[in-house]
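Undergrad: based on what follows, work out the 3D shape:
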Amino acid sequence: MESWRKEFAARDVRFTTVHPGAVATEFGGDQAFIRDWYEDMERRGAVIRPEDVARVIALALDLPREASLSEITVRPTRQA
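TA: Presented below is the predicted three-dimensional model:
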C-alpha cells in the first residue's frame, strides 16, 4: 500500500487500510466453530456493526485534501 501511496501522491490520491475487529456479518458462513465464536463474542458485547466500520471510513474520507489517514484499526471496545 505504501508504494501505491507514493506513486499516486502527486495526484492527490489517498489510500487507507482498514483493519476491522469482530464485525457482525455473515462472512463466516454456517460453520459451527465460527458461529459458536461469534455468539460468544456477541454475548460479551465484543462485536461492532458494519455501520460502525462505515462511519470510521466516512471519517477518513471527510479529512481535508491535505491529510491522509494511512491505517485504521477499528474493533469493539470489549474485544480481547
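Undergrad: going forward, measure contacts and count neighbours with C-alpha atoms only.
TA: Will do.
Undergrad: what strand or helix carries A58?
TA: Assigned by DSSP states H and E, A58 belongs to helix 50-61.
Undergrad: next structured bit after that helix?
TA: Next in sequence after helix 50-61, counting helices and strands by DSSP H and E, comes strand 71-74.
Undergrad: what's that following strand packed up against?
TA: If you count contacts as 3 or more C-alpha pairs under 8 Å, 6 or more residues apart in numbering; DSSP states H and E, strand 71-74 packs onto strand 17-20.
Undergrad: could you also give me the structure for this next sequence, so I can compare it with the first?
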Amino acid sequence: MAERRLEAAATTAVITLGIRSGHTVLDIGTGDAALLAARAGVAVTAVDPTPRLFALAEARARQQNHTCPDRTWV
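TA: Next comes the predicted model:
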C-alpha cells in the first residue's frame, strides 16, 4: 500500500513539474520519481545518501531496462 502511495506521489510530481523527454533532472533521495522520469525519456542523475537504497533503485532501473551510468553517493 505504501509503495502505491509513493508511486502516485512520484507520478504527480513528474506531471506537475512538466518533466518530459529531453529534460535532465537531479533526483535526490532516489526512488520512484527517477524511474518514472527515465521511462519518459528524461536523463536522470540520481543521488541517495544510503548506498543500499541507491543499489535498490539501480536494480529496479535495470529491471525496467534503464541504464544507470551515473553513480553518486553523498
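Undergrad: superposing both, give me the TM-score.
TA: For this chain pair, the superposition-based TM-score is 0.26 by TM-score structural alignment, normalised by the length of structure 2; 31 aligned residues with a C-alpha RMSD of 3.1 Å.
Undergrad: any buried residues in the helix holding A58 of structure 1, and which?
TA: V53, I57, A60, L61 (16 or more other C-alpha atoms under 10 Å).
Undergrad: ok, the first one to K6 of structure 1 distance?
TA: Using C-alpha to C-alpha, to the nearest Å, one obtains 26 Å as the distance from V53 of structure 1 to K6 of structure 1.
Undergrad: and the gap between E58 of structure 2 and T45 of structure 2?
TA: For E58 of structure 2 relative to T45 of structure 2 (C-alpha to C-alpha), the value is 11 Å.
Undergrad: neighbour count winner among those two?
TA: Shown here are E58 of structure 2 and T45; by other C-alpha atoms under 10 Å, E58 has more neighbours (22 against 18).
Undergrad: so the more buried one is in which element?
TA: If you go by DSSP H and E, E58 of structure 2 is part of helix 51-63.
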